[in-house]
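**Student:** Coordinates for the following, if possible.
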Amino acid sequence: MSLKAEPEMAGKVVRCPGCNTKLQIPETAAPSSATGTIGAPPSGGGLPLPDAAGGLPPSGASEPMNFQQEKPQRTGWKEADPTNPNGFVTFGIGLVLTLTWFGIVFPFQAPDGKDMSQFTTMEFVANVFYKHLEVSFINTLFFFWAMAILYLKFQKLRHQREALLLDVLPQELGQQINSQNVGTFIDHVYNLPHRLRDSLMVNRIRKALELFEIKTSTSEVSNMMSSQSNIDAARIGGSYIMTRAFLWAIPLMGFIGTVIGLSHAISGMSFRDMGNVDAIISSLGAVTSGLGTAFDATLLGLIFAVTLNFPMNSLAKSEDETLNEIDAFCNEVLLPRLHDGAGAGGGDIGAIADSVIKGLSSTQREFLTDLNELSKRMNEYATNLDRRSDAFQATVQKEFIHNMTTMRGEVEGALRDSMKMTSQYIAALETGIRGLNTVLKELGEKQIIIQQTKKKGWFSRGE
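**Tutor:** Sure thing, here's the model as predicted:
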C-alpha cells in the first residue's frame, strides 16, 4: 500500500490510515512522482513493476497485449452509506444522553418556596429543565439526537478524509491509463485496505476505471464522474434533513412551553378583592413568577438551537470541501491520465494505426454483440410465430370440424323432415286417387248430362 505524503510532513510521526498504526516519515524521503508516495519504489530504479492480480504484463513488456483479450469479471464490493448514520443508533444515543442529563440535574432541584433570586447555578439549570418537564424533555431529546447524528457523520467524514491519503493511481503502474494497463490499476484499487476502499473517492475511481475498461472512452468516463459528483452532493445535502428539522423544531417547542406558561400565569390572576392590597400584590407576584418560568422554556430552546447550528454548518462545510477535493482529483489527476487513443497524431503512423485498429475492433465487437442479440431475438420471434401459427391452425381445424359436424347434423335432420313430409303427402295423394277410382267404378256406364240453361236478359220478359 502506498500513501501520498506532503513535503512538509517529512520527519514527522503520523498515523497510517490503512492499519491505524504510527509511523515516521523519513526526512530524506523524496517523492517518486509529482504527487509523492511513501514506501513506493523509485521510477527507473530497476525494480520490477508490481504484478497485477489479473496476470497482466508490466507496461514495459516487449510483447503488446492482445486488445481482443476478454476482460476479467469483477464483483466489486457492497458500498456503505458514506454520510447517513443509522437512525435507530442515533435515536438510542440521544435517548440515553437525555435520560443521563436529567438524572444528573435531578438532585439539584431547589426546595419548594425558595425565591428564584436565591437559586444557585445548578438549581437554576435544574429549574429550567424541570419546570416544563414535557417540553424540556422533548427539546433535550431532539438536541442530543441531532448531536448524535452530527457525531456519527463526523466519524464518517474522518473516514473519507483518511481515504484521500491513499495513492489510488500510482505512477509506477504507468504514466498513462490506456486499454492495455487499465486492468492493472483496477486490481490495485481492489487490493487497497478494506477499511478505506469503501469511500467516495475510491468508489468513484473504481467505477471510472471499470467504465473505461469497457468503453475505452474518456468522454463517457467524464460524464459518469460528473453525474456521480451530483449524486454524492445530493446524498450529502439530504443527510442534513433530520438535523435541520430538529433545528427548526427545538425553538418552536420552546415557544410552545412559553405559551403554556403564560396560560397558567394568566389563569392564576385574581382581582376579586380590590380592597385587599396584599392579595393583589401576591397575585401579581405569582403572575410574574409564572412569566419568568414560561420564558425559561424559550431560553432553553434558543440555547439548544444556537449550540446545534454551529457544528452542523461546520460539518456541512467540511463535507462540501471533501467532495470538492474528490472532484478536483478526478478532474486534475484521473482524466488527464486516461488515454483512449483519440489524440494520436503528429505523424505517428503506428499510433494512428493502433487507434484505428482498436476503434474498428471495438466497433466490430459491439456490432457482433448487437447482431447476436438481434439474431437471438429474431429466433425467439420466429419460434413464437411458429408456435402461434400451430396453435391457430389447430384452433381453426377444431372449429372447422365442429362446424362441419354441426352442419351435417342439421342437414340430415332437415332431410329427414323433408322425406317424412313427402311420404305423408304421397300417402295422402294415394288415398285420394283410390277414392277417385272407387267413385268412377260406382258410376260405371252412367252418363252425366249437362243441360245448359238459357240466361235471361236485362230487358227480357219473364215467363
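
**Student:** hey, let's count contacts and neighbours off CA atoms from now on
**Tutor:** Fine.

**Student:** and the nearest residue to F304 once chain neighbours are set aside, how far is that from L299?
**Tutor:** Sequence neighbours aside, F143 is the residue nearest to F304 in space, at 6.4 Å (criterion: Cα to Cα, 6 or more residues apart in numbering). Computed as Cα to Cα, to the nearest Å, the F143 to L299 distance reads 14 Å.

**Student:** neighbour-wise, which of these two wins?
**Tutor:** More neighbours surround F143 than the other of F143 and L299, with 25 against 17 (other Cα atoms under 10 Å).

**Student:** Surely that one and P251 touch.
**Tutor:** No: contact status for F143 versus P251: not in contact, 10.7 Å apart, counting by Cα atoms under 8 Å.

**Student:** Give the burial count for Q160, as a bare number.
**Tutor:** Using other Cα under 10 Å, Q160 has 24 neighbouring residues.

**Student:** Sequence B follows; please return its structure for comparison with A:
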Amino acid sequence: MSSPPPPLPQPLSIARSDIERRIGVSPGQGLSANTWLAGVVALALTTIFYACLFPFHDYAIRAVFMDRGPTQYVTVLLGFWCVVSLLVKGNKLRVQRKALRYQVVPENHDFVLSSQTADQLIRNIHAIADLPEKFIVYNRILIAVANLKNLGRVSDVDDILRSIGERDESSQQTSFGTLAGFIWAIPVLGFIGTVLGLAQAIGRFSGLLDSQSDVSSIVSSLKDVTGGLSTAFETTLVALVIALLVQLWITAQRKAEEEFLDDCHEYCLKQIVSRIRILPYEQQRDL
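**Tutor:** Modelled structure (predicted):
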C-alpha cells in the first residue's frame, strides 16, 4: 500500500506573517522595515534598559552607561534602533522565502505558458497567497505574465523579469540606507564623548593646579580628574563595540537578502521563462 502524499504547505498570508502588518502599522516595502516603528520600539527598549541598570549603584556597568555623559544614551538608542530594524528585516525575509516553496505552474510537464494559459497561472498565484503582489517573486511573475498577451518573444518576458529584478535589488540596497547612517553616527557619538571627557579632565586638572599648592594635595585630588578620562575612553569603547556588532549583523543580513534575490531570479527562470511558448498565430500577428 502506497504512503499518502506529503501535506501541502499552508496557504501564504502576508497579513498573518509580516510582523508590521500584524500589529497594524504601515509596513515597509519589500524587505524594508518601517523606520519610525523601529524607532519607537528602540526608544521603549532603551528606557527599559536604563530602568534595569538604575538600581545597580555600585556596579561598573551602570557607571559606563549612566555616568559618562549624554552621548551614551543616544548611542544605546541608535544601537537598539538598528537591532529592531534588523529583526524586522529578518522576519520579512523569512516570509518572502516561503513563497519559493510553492510551484505556481501546474505539475503537468506538458503545460506550456502562453497568452492562452496566462490567466490560469494568475489564478494559481492568487490561490497560493493572499495579496500576492506583496511577495517579491510573485509580483515579478504577475507583472510579466499580465503583459504576456502583448509580447511576441520569450526574451521580452525575460527582459521584463530582469528589469523588475534590478528594481528589487535597488530597493534592497536602499533599505539599508538608514542603518548605514546609524553605523556612521554611532562611532562619531563615541568620539564626541571622548572629546567631552578629555575637555572635562583637562578643565579639572587646570582648576586643581590653581587651587592646590603642594604636591601631596595635588596627588590626593587627582581622582576627580580621572572621572573625565573614564568618560573619554569608555564612550568610545561602547560606541565601537556596538558599531562592530551591528555592522557584522548588517553584513550577514545583506548577504542573506542578496542570496534570496538570486533565488527569485532562478525561480522565475525555471517556473516562467522555461515554460513559455509563443503560439503560431501569435507569431503571425507580430509579423
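
**Student:** TM-score of the superposition?
**Tutor:** Comparison of the two superposed chains (TM-score structural alignment, normalised by the length of structure 2) gives a TM-score of 0.85, and 270 aligned residues with a Cα RMSD of 2.6 Å.

**Student:** related to what we said a few turns ago, how about the residue nearest to F304 of structure 1, what's its partner in structure 2?
**Tutor:** The alignment partner of F143 of structure 1 in structure 2, by TM-score structural alignment, is G79.

**Student:** Same question for N127 of structure 1.
**Tutor:** By TM-score structural alignment, N127 of structure 1 lines up with A63.

**Student:** In contact with the spatially most central residue of structure 2, which residues are there?
**Tutor:** Computing the C-alpha centroid of structure 2 and ranking residues by Cα atoms, centre = their mean puts K89 first, at 3.6 Å. The contact partners of K89 of structure 2, taken as Cα atoms under 8 Å, 6 or more residues apart in numbering, are L31, S32, A33.

**Student:** P311 of structure 1 versus the aligned residue in structure 1 for the first one, what's the distance?
**Tutor:** Same thing as L31 of structure 2. In structure 1, the residue matched to L31 of structure 2 (TM-score structural alignment) is T83. As judged by Cα to Cα, T83 of structure 1 and P311 of structure 1 stand 15 Å apart.

**Student:** So the two - more neighbours on which side?
**Tutor:** Remark: of T83 of structure 1 and P311, T83 carries more neighbours, 23 against 15, as counted by other Cα under 10 Å.

**Student:** Check the secondary structure at the match of F143 of structure 1 for me.
**Tutor:** Assigned by DSSP: H, G, I helix; E, B strand; the rest coil, the conformation of G79 of structure 2 is helix.

**Student:** My guess is it contacts V246. True?
**Tutor:** Yes: look at G79 of structure 2 against V246 with Cα under 8 Å: they come within range, at 7.4 Å.

**Student:** burial of T174 of structure 2, as a residue count?
**Tutor:** Using other Cα under 10 Å, the number of residues around T174 of structure 2 comes to 14.

**Student:** can you give me the strands in the stretch 51-200 of structure 2?
**Tutor:** All strands of the stretch 51-200 of structure 2, identified by DSSP state E, counting those that start in this stretch, fall at 129-130.

**Student:** Setting the sequence-adjacent residues aside, check what's closest to the match of N127 of structure 1.
**Tutor:** H57 is the one closest to A63 of structure 2 (Cα to Cα, 6+ apart), at 7.9 Å.

**Student:** which one in structure 1 is aligned with that neighbour?
**Tutor:** By TM-score structural alignment, H57 of structure 2 lines up with Q109.

**Student:** How about D214 of structure 2?
**Tutor:** Checking TM-score structural alignment: D214 of structure 2 goes with N276.

**Student:** what's near enough to touch that match?
**Tutor:** Neighbour list for N276 of structure 1: empty [criterion: Cα under 8 Å, 6+ apart].

**Student:** roughly how far apart are the counterpart of K89 of structure 2 in structure 1 and E210 of structure 1?
**Tutor:** Applying TM-score structural alignment, one finds that K89 of structure 2 aligns to K153 in structure 1. Here the criterion is Cα to Cα. By it, K153 of structure 1 lies 29 Å from E210 of structure 1.

**Student:** Kindly report the same for L440 of structure 1.
**Tutor:** 120 Å.

**Student:** More neighbours: the two, which one.
**Tutor:** Neighbour count, other Cα under 10 Å: between L440 of structure 1 and E210, E210 has more, with 20 against 12.

**Student:** Distance of the aligned partner of that one in structure 2 relative to D130 of structure 2?
**Tutor:** When structure 2 is aligned by TM-score structural alignment, E210 of structure 1 is paired with A146. Distance, A146 of structure 2 to D130 of structure 2, by Cα to Cα: 18 Å.

**Student:** repeat for L189 of structure 2
**Tutor:** For L189 of structure 2, the distance to D130 of structure 2 - Cα to Cα - is 44 Å.

**Student:** Settle it for me: which of these two has more neighbours?
**Tutor:** More neighbours surround L189 than the other of L189 of structure 2 and D130, with 21 against 15 (other Cα under 10 Å).

**Student:** which element follows the top helix by length along structure 2 toward the C-terminus?
**Tutor:** As assigned by DSSP state H, the longest helix anywhere in structure 2 is helix 215-271. The element immediately downstream of helix 215-271 of structure 2 (helix or strand, assigned by DSSP states H and E) is helix 280-286.

**Student:** give the contact list for the match of H57 of structure 2.
**Tutor:** Shown here is Q109 of structure 1, whose contacts under the criterion Cα under 8 Å, 6+ apart are M122, E123, A126, N127.

**Student:** how many other residues sit next to the second one?
**Tutor:** By the measure other Cα under 10 Å, the count of residues near E123 of structure 1 is 19.

**Student:** And L240 of structure 2, by the same measure?
**Tutor:** Neighbours of L240 of structure 2 (other Cα under 10 Å): 20.

**Student:** Relative to F255 of structure 1, how far out is the residue mapped onto it from structure 1?
**Tutor:** For L240 of structure 2, the aligned residue in structure 1 is L302 (criterion: TM-score structural alignment). Separation of L302 of structure 1 from F255 of structure 1 (Cα to Cα) stands at 9 Å.

**Student:** shared neighbours, those two?
**Tutor:** Counting by Cα under 8 Å, 6+ apart, L302 of structure 1 and F255 have no contacts in common.

**Student:** just to revisit the earlier point, the match of E210 of structure 1 contacts Q116, doesn't it?
**Tutor:** No: with contact defined as Cα under 8 Å, A146 of structure 2 does not count as touching Q116 (11.5 Å).

**Student:** correct me, but G11 of structure 1 touches L23?
**Tutor:** No: the pair G11 of structure 1 and L23 fails to qualify as a contact (Cα under 8 Å) at a distance of 10.0 Å.
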